[in-house]
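Asker: One predicted model, sequence on top.
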Amino acid sequence: MTSLSLASVLAEASRRYPDKVAVVDGPHRVTYSQLWREALTYAAALRDLGIGPDKTVAVAVPNTVDFPRAYYGVLAAGAVVVPVHLLLNAQEIAYVLRDSGADLLICHTALLGVAAEAAWAAGVPVVTVGSPSANQDAPRRLEELATEPLPTFVSRQAEDVAVVFYTSGTTGSPKGALLTHLNLVMNATVNVFDANDARPTDVVLGCLPLFHTYGQTVGMNGTFRLGATLVLLARFSGAAAIDLMLAEDVTVFHGVPTMYIGLLEAAAGRERLPELRITVSGGASLPVAVLEKFTEVFQTTIYEGYGLSETSPTATTNQPHFGTRPGTIGHPIWGVEVEIARAEVDERIELLPTGELGEIVIRGHNVFAGYLGKPEETERAVVDGWLRSGDLGTKDEEGFIRVVDRKKDLIIRGGFNVYPREVEEVLARHPAVAQVAVVGVPDDALGEEVVAVVVAAPDVAVTEEDLLAWSREQLGKHKYPRRVRLASELPMGPSLKVLKREIRRQLTDGTL
C-alpha cells in the first residue's frame, strides 16, 4: 500500500512557501505556514475529541479562511471530510449527517441556526469555528479546545477515502460519492501543472462555494498545490467580484456560466476591468454567445472544462497545449481517458467511432471509489471500468469533445429528439436574453413539448411572442419552443447550476 494524504497539499506548500500569503479573507491575510499550523492545531483538538482515521467529520463553513483551516484540520487528523451544502435546509442536512455516519459537525457560528437543528435531529455533536457566538448555549469553539498542534498529519493510504461529496439528488435521495486521497491529490496536481498555464505568482478568486467539488479541488486545492494565493469571496455578485479582483490584482477566475453572465452585466460602463490571465468555466455548459462576449469585453480566453463529483471533478478541459474550440469541453486531462459509448446499452461499454453521438464515459485516476452504502448504484455507474456520465456527446477527429445534453434532459417531441442545449444556444444569441433554460413538459398528443424559460437582459423590452418568433425563424419545426415563459430569475442549486427539475415542477404545477 502507498502512503498518501490530501493534507500533504497544504503541508508541502507550507514548507516551500512559508511566508507567502495563502488566503486573503477580507482584511485577513494568512500565510501558508500560519494556515498549516492552525490546521494542525485543529487536528490536535479533533484528536482530543476522539476523531481519527476511523471517523467522519461534516464541515458546514462558508467561503472564509475557517473552511481550509477546518478542512485540512480534519484531513490532518486522518479523518474523512463531508462538506455540507450551505443552501440545504435542516432536514436535508440531517439526512447527509445520518447517511455519512458523521461523528462530528464543524459548524461556522453564522450557520448555527439550521445546522445545529440538523445535528440535534441526527444525534451528531457540534463544535464551532468563526467569530464567537453571542448565544451562551452555543456549542464549544474548536479554537478553545485546541492545545499544541500535531507535529505532522496522520498518515493515510492512497486509496483511503478523503472526502465524501453528496450529489444533488436529481433522482431520489442524494448519494455520497467517495473520493480518495489519490483521486483528489492527482486532480489538483494535473489541473495546475498539466491542464493550465498556472503559476505560483497567480492570484485566484475563490468565489465558487468551497463545499462544492469544483471550488474545492480546482479552486482551493489547486491553488495550494501550486503555492499561489486564494482570494475568498463569501457571496458572489458580478459587481463585488470585479471590485475584489481589481483590489487584489486577481489573475485567475474559476466560475460557472451564471457567474460569467453576472460579470458581463457588472462590466457595463466600467472604465477598468480585471486583467485576467486564465479564466475557466465548468459546472454547466457555457453558451457560446456568452463565451464570445466575455472574450471581447475582458480580452481573455475562457477554457471551458467538464467533470462530475464522481470524477474529482475534472475530466476534460480546453487546454493551451491542444488549443481551444468554443462550444466544446476540450480534451481529457493527463492520465484520464474519455470516450463515447453506445448510450442505450446499459450492461456493457460499447465504444463508438469518431463523430457518433453517444454517452460520455470516463476512466482514470479521477474516477471515484463508489457511492457510500449503495453497491447497486455503483455497479450501474461504473461498467467495465468506465464511469457512465449520463451525458450525451461526441468526439471529433481532433479529439475535441462536445456535450450535446444530459441523457435525462433529452426531449422526445412527437418521436423526434430535441436537445435542449441546442435550443438554448440559439435563444442565448437574442440580444434581449440574459439567461435561458429549455425543458420538456408532458404533452398528451406529442409525449413532450418544448418550453423555454427566459430571464430578460436588464432594461430591454421583449415579449414572449417576440422570442417565439425568433425561435421559429432560427430552429427546425420540431425544435423551436411552442411556449416561452419570462421569469425574473432561474432556480439555482448550491453550486449556482440551473435546476431544470425545479423548472419542470413549476411549469407542471403552474407556479411559474
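Answerer: Arrived safely.
Asker: For the rest of this, base every contact and every neighbour count on C-alpha atoms.
Answerer: OK.
Asker: Give me the helices and strands touching the helix or strand encompassing residue 246, please.
Answerer: According to DSSP states H and E, residue 246 maps onto helix 238-248. Helix 238-248 sits against helix 257-267, with contacts defined as 3 or more CA pairs under 8 Å, 6 or more residues apart in numbering; DSSP states H and E.
Asker: Name the residues that touch the helix it packs on?
Answerer: Residues from elsewhere that reach helix 257-267 (CA atoms under 8 Å, 6 or more residues apart in numbering): 236-239, 241-242, 273, 281-287, 290, 293-294, 297, 434-435, 496-497.
Asker: circling back: helix or strand next in line after the helix holding residue 246, which one?
Answerer: Following helix 238-248 toward the C-terminus (DSSP H and E): strand 252-255.
Asker: Touching that next one from outside, list them.
Answerer: By CA under 8 Å, 6+ apart, strand 252-255 touches 202-208, 215, 218-219, 276-282.
Asker: what does stretch 395-415 give?
Answerer: Contacts for stretch 395-415 (CA under 8 Å, 6+ apart): 285, 325, 327-331, 339-340, 354-356, 359, 390-394, 417-422, 439-440, 445-450, 478.
Asker: One more: stretch 146-154?
Answerer: Here stretch 146-154 has contacts from 7-8, 37-38, 40-45, 53, 75-78, using CA under 8 Å, 6+ apart.
Asker: Same check on stretch 273-291?
Answerer: 197-198, 214, 242, 245-246, 249-257, 260-261, 267, 298, 300-307, 326-327, 403, 424-425, 428-429, 495, 497.
Asker: Distance from that stretch to the middle of the chain?
Answerer: 14 Å (CA atoms, centre = their mean, to the nearest Å).
Asker: swap in stretch 486-493?
Answerer: Counting by CA atoms, centre = their mean, stretch 486-493 comes out at 19 Å from the chain centroid.
Asker: residues in contact with it?
Answerer: With CA under 8 Å, 6+ apart, stretch 486-493 has contacts from 87, 435, 437, 453-456, 463-464, 498-500, 502-503, 512.
Asker: can you do 7 Å?
Answerer: 453-455, 464, 498-499, 502 (CA atoms under 7 Å, 6 or more residues apart in numbering).
Asker: What ranges does the stretch 1-150 of the chain have for its helices?
Answerer: For the stretch 1-150 of the chain, helices defined by DSSP state H, counting those that start in this stretch occupy the ranges 8-16, 32-48, 66-76, 90-100, 112-122, 142-145.
Asker: structure B:
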Amino acid sequence: MADDLLIGVLQAARRHSRRPALTDGRGRTTTYGELADRVLGTAHRLRSRGFSPGSRMLFSVRPGPDAIVLALGTVAAGGTVVFVDPGGGQELFTRRTELAGPAWVAAESLLYAASAPGPVRALARRRGVLLPDYTSLPVRYIRSGPWLPGVPLRSVSTRRLAKPVADAPVPDPRPDQDAVVVFTSGTTAEPKAVVHTRGSLAAALTVLATRCELDQDSRVHTDQMMLGLPALIAGAHWSMPPYGFAPAAEPAALAAGLEGATHTFLVPSDLAAILDSGVALPRSLRQVLLGSAPVLPPLLRRARAALPEVELLAVYGMTEILPVAIATAEEKLAHDGDLLGRPLPGVRARVAEDGELVVSGPNLCRGYLGSPPLTEHATGDLARLEGDLIVLTGRKKDMILRGGTNVYPGLYEPAITRLPGVADAVMIGVPDEIGDERIVLALVATPDAGPHLAARVRASLPDLIDVYALPDEVVVLPELPLSGRTRKIDRSALRAGLAR
C-alpha cells in the first residue's frame, strides 16, 4: 500500500515506464515514463523560478493530462494545489483567495482573457458570463494554452514547465505534506476548505485501487481524479473524455469512449440517461462506480438487468474522507434500508448519541484550512450500525419538524422507491403559516407506471412507513431539480417549488 500519493505514482512510472498512463480526449497518449519525466521537470522548473516548499497554487485548469502533470509537479516541488471554481462570482472568489493565500495561480488562457479587463471580458459579460479577475492577484502566473490578450505577460506555459530535465531529482517521501485544498460548504463570509495530505490521499486512492482490482491490464475511462489517480498508482491506463463532455447528453459518444475500458465512474442521473437511451455499453466493462448522489433501488434494478456482467458499486464518502464504504448493487437491493456497506480497510465508524455517523481513518483529511487538525469527521448523515454494516437513515439538515415530532426522510425514501411505478421519491417539509411543516412526498414515475400513481402510493404508505411520517400531500413530478456537477437532488429548490 502506497503511503505517499506522489511516491506511489512515481514508483508505478518506474515499473511501467513504456506502458500508456494517460490518454486525453483527442486520443493523445502519455506513457508512464513520459509522465514521470514531465512531473519531475515541472517540479524542477517551478523551484528554479522561485516556487518554494509550502507555497500554494490556485488551480483552475480543466481536467486533462496537462492538469495532472502540473498538479503532481506542484506537489513534487513541495507545494499545495488549491482547486477553485471560477463560477461562484467575485465575492466568493475573493474570500477564498484571501483564505488560501496563494503565491501562484494556474489557469486556462481563455479564463485569464475572459476575466481580465478588456474586450474579451466585455464580450463575456454581454453573454451573461461574469468571471472573477484572476489577473488582479499579486501572484506569479501559469497559463494552460496559448497566450491571448488579457493573459499576464510574464505567465509561464504549462508545456514549457513540463519539458523533461536530465537527472531531475525524485522528491523524498513526505506523507504529511499538504497536497490539495478543496473548497466545500461554507458561506461567502466564511468559506470552508478541506486540506488533504500526500498521505491521506494515498490511503484513499490505494483502498480504491485495491477494491476495484485495478492493475496494469485495467483501463479506467473518467474525468474524475477519484478514480483516475488510483489507476495511476496501480499502473493502469487512464483515458479521459473530452473536457465538458456530458454523458447524459451523448450516451452513444460515452459508449464509444468506453470501448476497451474496464472501469468508469458515473453519477446516477447519467447512468439513468444511458439506460433510457438504449445504447449498449461495451462488453469490456467490468465495474461501474456510482456516487455523488443517492443510488436508489429502481436504478440498480434496471442497471443490473441491462448490464448483468458489470459489477455496480455504490461509493459512499465525502470531500473530508473518501471512500468510507462501498456496497454492491446486490447488497443494496437485498437490504431493507439504505445500505452504505462495510467501512473500507482502515476506516472506523461510530454513531453519536444523536444518531449522526462519525468516521475516521488514514484517508481522513488533515482538517480545514485555518482550523485545528481533525481526528474524526461528523458526516451530517444519520445512520445505524448493524454489526459491521452502515445503514443510512437520513440527513440531519433534512429533518422535518411536524407537530413537535422529528421526521427523517431518509428512513422512508428507500422503501417508497421500491414501490411499483416509482423511479424516485423525496419527502420535503414545507413550512406553514405557524412555523410547523407539512410533509409533501414528491414522486417521479417510471415509464411503465400507468395512471393514478399518487393515489396508489398513498394507499400503500400506511403499511410501509410510520403513521407520524405519513405525507400530507403526494405529488407526481416529471423530474426532480438537480444542482451542481454531482447532480444531487436540490431539496431547497424542490421545497421552494412545492411552496408556491
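Answerer: Perfect, I can see it now. Bear in mind that the values here come from a model prediction, so they are computed numbers and not experimental data.
Asker: re the thing from before, buried subset of the contacts of stretch 395-415 of structure 1?
Answerer: 285, 325, 327-331, 339-340, 359, 390-394, 418-422, 439-440, 448-450, 478 (16 or more other CA atoms under 10 Å).
Asker: Give the buried residues for the helix holding residue 246 of structure 1.
Answerer: Neighbour count says helix 238-248 of structure 1 has 238, 241-245 buried, by 16+ other CA under 10 Å.
Asker: Now do the same for residue 42 of structure 1: its match in structure 2.
Answerer: Using TM-score structural alignment, the partner of residue 42 of structure 1 in structure 2 is residue 42.
Asker: Let me see the contact set for that match.
Answerer: Contacts of residue 42 of structure 2 (CA under 7 Å, 6+ apart): 70, 73, 161-162.
Asker: Also residue 260 of structure 2?
Answerer: residue 284.
Asker: what do we get in structure 1 for it?
Answerer: In structure 1, residue 260 of structure 2 lands on residue 249 (TM-score structural alignment).
Asker: could you pull out the strands for the stretch 151-300 of structure 2?
Answerer: 156-157, 178-183, 193-197, 219-221, 237-239, 263-266, 287-290 (DSSP state E, counting those that start in this stretch).
Asker: so how much does the third one differ from structure 1 once superposed?
Answerer: Spelled out, that is strand 193-197 of structure 2. Compared with structure 1 after the fit, strand 193-197 of structure 2 shows a mean deviation of 1.2 Å (mean CA distance after the TM-score superposition for structure 1).
Asker: from the chain's centre, how far out does that strand sit?
Answerer: 14 Å.
Asker: Could you list the residues in contact with it?
Answerer: With CA under 7 Å, 6+ apart as the criterion, strand 193-197 of structure 2 contacts 175-184, 320, 365-369.
Asker: I'd like to know which of those residues are buried.
Answerer: Of the contacts of strand 193-197 of structure 2, these count as buried by 16+ other CA under 10 Å: 175, 177-183, 320, 365-369.
Asker: Pick out the most distant pair among these.
Answerer: 175 and 183 (21.2 Å; CA to CA).
Asker: now residue 473 of structure 1: how far from residue 427 of structure 1?
Answerer: 11 Å (CA to CA, to the nearest Å).
Asker: Comparing the two, which residue is more hemmed in?
Answerer: residue 427 (28 against 11; other CA atoms under 10 Å).
Asker: From the contact counts, what lies against the strand or helix carrying that one?
Answerer: Per DSSP H and E: residue 427 of structure 1 is located in helix 420-428. If you count contacts as 3 or more CA pairs under 7 Å, 6 or more residues apart in numbering; DSSP states H and E, helix 420-428 of structure 1 packs onto strand 401-406, strand 433-443.
Asker: Identify each buried residue in the last one, please.
Answerer: So that's strand 433-443 of structure 1. Neighbour counts using 16+ other CA under 10 Å place 433-441 of strand 433-443 of structure 1 among the buried residues.
Asker: go on, stretch 441-452 of structure 2?
Answerer: 441-445.
Asker: how deep is the counterpart of residue 76 of structure 2 in structure 1 tucked in, by neighbour count?
Answerer: Residue correspondence to structure 1 (TM-score structural alignment): residue 76 of structure 2 is matched to residue 76. Using other CA under 10 Å, residue 76 of structure 1 is surrounded by 33 other residues.
Asker: ok, now which ones touch residue 76 of structure 1?
Answerer: 7, 40, 43, 153-154.
Asker: how does it look with 8 Å?
Answerer: Residue 76 of structure 1 touches 7, 39-40, 43, 152-154, counting by CA under 8 Å, 6+ apart.
Asker: re earlier: identify those among the buried residues of stretch 441-452 of structure 2 that sit within helices.
Answerer: Assignment to helices by DSSP state H places none of the buried residues of stretch 441-452 of structure 2 there.
Asker: quick one: which of those residues is nearest residue 108 of structure 2?
Answerer: Nearest to residue 108 of structure 2 among the buried residues of stretch 441-452 of structure 2, with distances taken as CA to CA, is residue 444, at 39.7 Å.
Asker: ok, the closest one - contacts?
Answerer: Taking CA under 8 Å, 6+ apart as the definition, contacts of residue 444 of structure 2 comprise 422-425, 476-480.
Asker: Grab the nearest non-local neighbour of residue 503 of structure 1.
Answerer: Leaving aside its sequence neighbours, residue 503 of structure 1 sits nearest to residue 491 (CA to CA, 6 or more residues apart in numbering; 7.1 Å).
Asker: what residue of structure 2 matches up with the one you found?
Answerer: Residue 491 of structure 1 maps onto residue 482 in structure 2, by TM-score structural alignment.
Asker: Quick check: the gap between the residue of structure 1 positioned farthest from its centre and residue 479 of structure 1.
Answerer: Distance to the chain centre peaks in structure 1 at residue 445, reaching 38.2 Å (criterion: CA atoms, centre = their mean). According to CA to CA, residue 445 of structure 1 and residue 479 of structure 1 sit 16 Å apart.
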